[in-house]
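In: I would like to see how this sequence folds:
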Amino acid sequence: MRVGLHALGIGDGARPEIVRAVARAAEAHGFGRLWVGEHVVMVDTPVSRYPYSDDGRIAVPADADWLDPLLTLAFAAAVTDRIGLATGVLLLPEHNPVVVAKQAATLDVLSAGRFTLGVGIGWSADEFTALGVPFAGRGRRTEEYLAAIRTLWRQDTATFEGEFTRFSEVRVNPKPVRDRRIPVVMGGNGDAALRRAATVADGWYGFNLSAAEAVERAAVLAGHRAERNRPADDFGVAVALTDGDPELLPGLARAGVTEVVVVAAPPATPDEATRWVAGLADRWLTPARA
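Out: The predicted model follows:
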């Protein structure tokens, strides 16, 4: 069982000295990946319900600093050597897929192949409006953008024709390090997200789930994978828990979970942040390795 850490990019975790301290300490203590999420804009009074809490509200204040995830991970890559790096998640339909292909491959090259592209379809209608992107059809847009991005990674001279994007005989370099591929993880807890993960992704990231919910969702996901002949040995299942307890790890592993992601906010100084990561490692990594 791998243990990841989702702690950077927001509030105190958006400050460069904290990003540096947490990234280095997480690598030194053996965390598997650093995850960073995204919102391009926040609003004081959202029209959309946040899907990952019981009350429909996101816990992050609208006026908090929230760093761009790809730039944050590039900074983390520069101060580390081994730890994995993942967007958790990039809201793909809000972006130009040609630009994302370029940025993701650049980060993969600069990190020597440590990057995982986690994507989601988004939930905030306010955010889509601010960016001038239609909220409706964002699931289809996400799937098409992934196909376009993979085409750009795979082909020297790439051509793509879709509903939302098209290009002809373009070159986008560099290419990803690992056989022109970057693993893609699909976020989202609903049935449509699980079907989408099993169909177009290399893994799934479930967020703010109880352990019981994670087991149930993993079982549904396994059914979708079986229908599509997607074996478990090349498909990652990562979950961030609301009732995080290391004693739950064996049961989650039996359910097919391959990574538990610890979601927490770091303290305000580098020394405190370093000790904080060490405490998380003591709590989570020893049981995970048992």
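
In: every contact and neighbour count from this point should use C-alpha atoms.
Out: Fine.

In: how many neighbours does Arg196 have?
Out: Counted with other Cα atoms under 10 Å, the neighbours of Arg196 add up to 21.

In: hmm, Met186 and it touching each other?
Out: Yes. With contact defined as Cα atoms under 8 Å, Arg196 reaches Met186; the gap is 7.4 Å.

In: element containing the residue of the chain positioned farthest from its centre?
Out: Centroid-distance maximum for the chain: Glu169 at 30.1 Å, with Cα atoms, centre = their mean. Using DSSP states H and E, Glu169 sits within strand 166-170.

In: can you give me the end-to-end span of stretch 219-239?
Out: Stretch 219-239 has an end-to-end distance of 13 Å (criterion: Cα to Cα, to the nearest Å).

In: cool, and stretch 225-242?
Out: 25 Å.

In: what segments of the stretch 101-250 of the chain are strands?
Out: Along the stretch 101-250 of the chain, the stretches classed as strands by DSSP state E, counting those that start in this stretch are 115-120, 158-161, 166-170, 184-187, 203-209, 236-241.

In: now the angle from the longest one to strand 115-120?
Out: For strand 203-209 and strand 115-120, the angle between their directions (axes from the mean of the first three to the mean of the last three Cα atoms, to 10 degrees) works out to 60 degrees.

In: tell me how far strand 203-209 lies from the chain's centre.
Out: 9 Å (Cα atoms, centre = their mean, to the nearest Å).

In: list the buried residues of the longest helix belonging to the chain.
Out: In the chain, taking DSSP state H as the definition, the longest helix is helix 270-289. Neighbour-count burial for helix 270-289, with 16 or more other Cα atoms under 10 Å as criterion, is recorded at Pro270, Ala273, Thr274, Trp276, Val277, Ala278, Leu280, Ala281, Trp284, Leu285, Pro287, Ala288.

In: by contact count, what packs against it?
Out: Counting contacts by 3 or more Cα pairs under 8 Å, 6 or more residues apart in numbering; DSSP states H and E, helix 270-289 is packed against strand 2-6, helix 16-29.

In: please give the structure of this sequence too, so both can be compared:
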Amino acid sequence: MTTVGLCLPQLGPAVDAGLVRDFAQTAEGMGFDHLWVQDHFLYALVQEGEYGGSAQAQPERYQSVWAPTELLGAVAAWTSTIKLGTSVLVGGNHYPVQLAQRLATIDQLAGGRLDVIGLSVGWSVEEHRAMGVDPSTRGKRMDDFVPTLRACWGPDPVVYAGPFFEVGPCLMQPKPVSEFRLMSGMWSGPGLARTAAQFDLWNPGSLPIPAVLEMLATVNAQRAEGRPPVDVIYRVALENTAGKRLTVDEVAERTAEVREAGLEGVIVETNFCSEIDSPAAWMSLLSGLEPVLKAARS
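Out: Have a look, this model is predicted:
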């Protein structure tokens, strides 16, 4: 069965705690499989480099973004059965040892429902500099970021030494309830090679499904012998950052394509829908997404 998840309300001035709670609990009651968070923490007034989304410049919705791990911690307490995931966390916004502890704590609070940890190298030069991270090292830093995380979630004592991060010997608790699956949000040639080497899943955004399958074949051709193939959790926006709008029926059709292709799941993004100007508008949009669930399970 193809899973269907939703990006949590996280961006823009309409977000408040009551909305996040109501959205999460309603989505759980409707039968959605996952709730997902994304990751930005500042809006550069002077932007260096290109924006990584579909628009030419960073959308105004990014002027307010609720922090991903804190949001997941609250949603873990407000829900009881729906799974949780990150799509995606930017490596340069975090240090892996502290992130490992935060994610393991959320998983414990959620009773093991933090299922997938999505990671990518990010695009914001300004966010990297604010974290004291050289943006030119994004890829190489990610090569060391993933094994550092895995070491921290592994047996104690934790010992790891790499070109960017050094840990232990030390004790690190809590551990995740079960092993996380890691999902790559990288699309470049080096990023796809990194996906093949270090990740379990790939989040290709809203590329056409035939292109996704072609690129996935390239990833799995690079996969080490004996490792299970990388699968896909596909992301589709009801309205993308450039303002291109899909109807709910079109999102359902794309979800059916994902199911027919045998891919694992779909994430539906609603944070950029232009009609959202209040919590009520967000909840109204959520109530109309039932056809997407039906498309995944037909």
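
In: corresponding residue for Gly251 of structure 1 in structure 2?
Out: Here Gly251 of structure 1 is matched to Glu257 in structure 2, going by TM-score structural alignment.

In: mind checking the SS state of that match?
Out: Following DSSP: H, G, I helix; E, B strand; the rest coil, the label given to Glu257 of structure 2 is helix.

In: ok, now how distant is the closest residue to Ser178 of structure 2 other than its chain neighbours from Ile82 of structure 2?
Out: Distance criterion Cα to Cα, 6 or more residues apart in numbering; nearest residue to Ser178 of structure 2, sequence neighbours excluded, is Gly112 at 6.6 Å. With distances taken as Cα to Cα, Gly112 of structure 2 is found 11 Å from Ile82 of structure 2.

In: ok, now Thr3 of structure 2?
Out: The gap separating Thr3 of structure 2 from Ile82 of structure 2 is 11 Å, by Cα to Cα.

In: name the SS class of the spatially most central residue of structure 2, please.
Out: Most central in structure 2 under Cα atoms, centre = their mean is Ser87, positioned 0.5 Å from the mean C-alpha point. At Ser87 of structure 2 the chain is in strand, as set by three-state DSSP.

In: isn't it right up against Leu119?
Out: Yes. Assessed by Cα under 8 Å, Ser87 of structure 2 is found in contact with Leu119 at 7.1 Å.

In: which residues touch Asp81 of structure 1?
Out: Ser111 (Cα atoms under 8 Å, 6 or more residues apart in numbering).

In: swap that for Gly4 of structure 1, please
Out: By Cα under 8 Å, 6+ apart, the contact set of Gly4 of structure 1 is Phe31, Gly32, Arg33, Leu34, Trp35, Glu259, Val260, Val261, Val262.

In: redo these as CSV? Include secondary structure, distance to Ala222 of structure 1 and neighbour count.
Out: Below are those laid out as CSV (DSSP: H, G, I helix; E, B strand; the rest coil; distance: Cα to Cα, whole Å; neighbours: other Cα atoms under 10 Å):
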residue, secondary structure, distance to Ala222 of structure 1, neighbour count
Phe31, coil, 26, 24
Gly32, coil, 23, 21
Arg33, strand, 23, 25
Leu34, strand, 25, 28
Trp35, strand, 23, 25
Glu259, strand, 15, 22
Val260, strand, 17, 27
Val261, strand, 20, 25
Val262, strand, 23, 22
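
In: show me what contacts the closest residue to Met186 of structure 1 other than its chain neighbours?
Out: Leaving out its chain neighbours, the residue that sits closest to Met186 of structure 1 by Cα to Cα, 6+ apart is Trp204, at 4.8 Å. Trp204 of structure 1 sits next to Val185, Met186, Gly187, Gly188, Leu194, Ala197, Gly236, Val237, Ala238 when contact means Cα under 8 Å, 6+ apart.

In: tally of neighbours for the fifth one?
Out: By that I understand Leu194 of structure 1. 26.

In: quick one: map it onto structure 2.
Out: By TM-score structural alignment, Leu194 of structure 1 lines up with Leu192.

In: so its match versus Thr218 of structure 2, what's the distance?
Out: Between Leu192 of structure 2 and Thr218 of structure 2 the distance is 8 Å, computed by Cα to Cα.

In: re the thing from before, quick one: which of the strands of the stretch 101-250 of structure 1 is nearest Val60 of structure 1?
Out: Closest approach to Val60 of structure 1 among these (Cα to Cα): strand 203-209, 13.8 Å.

In: distance from the closest one to structure 2 after superposition?
Out: Mean deviation of strand 203-209 of structure 1 relative to structure 2 after superposition (mean Cα distance after the TM-score superposition for structure 1): 2.0 Å.

In: could you check the angle that strand makes with strand 236-241?
Out: Strand 203-209 of structure 1 runs at 10 degrees relative to strand 236-241, counting by the same axes, to 10 degrees.

In: thinking again about what came up before, ok, the residue nearest to the centre of structure 2 - contacts?
Out: Ser87 of structure 2 touches Trp36, Val37, Gln38, Asp39, Ile117, Gly118, Leu119, Gly185, Asn203, counting by Cα under 8 Å, 6+ apart.

In: re earlier: turn the helices and strands packed on helix 270-289 of structure 1 into a markdown table, including distance to Ala255 of structure 1.
Out: Output for those, formatted as a markdown table (distance: least, Cα to Cα, whole Å):
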| stretch | distance to Ala255 of structure 1 |
| --- | --- |
| strand 2-6 | 14 |
| helix 16-29 | 26 |
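
In: among those, which is nearest Leu152 of structure 1?
Out: Closest of those to Leu152 of structure 1 is strand 2-6, at 28.8 Å (criterion: Cα to Cα).

In: how far does that closest one sit from its chain's centre?
Out: Chain-centre distance of strand 2-6 of structure 1: 11 Å, with Cα atoms, centre = their mean.

In: that strand vs structure 2, average offset?
Out: Mean deviation of strand 2-6 of structure 1 from its aligned counterpart in structure 2 after superposition (mean Cα distance after the TM-score superposition for structure 1): 0.9 Å.

In: list just the nearest of the contacts of Gly4 of structure 1 to Pro246 of structure 1.
Out: Comparing the contacts of Gly4 of structure 1 against Pro246 of structure 1 with Cα to Cα places Val260 closest, at 9.5 Å.
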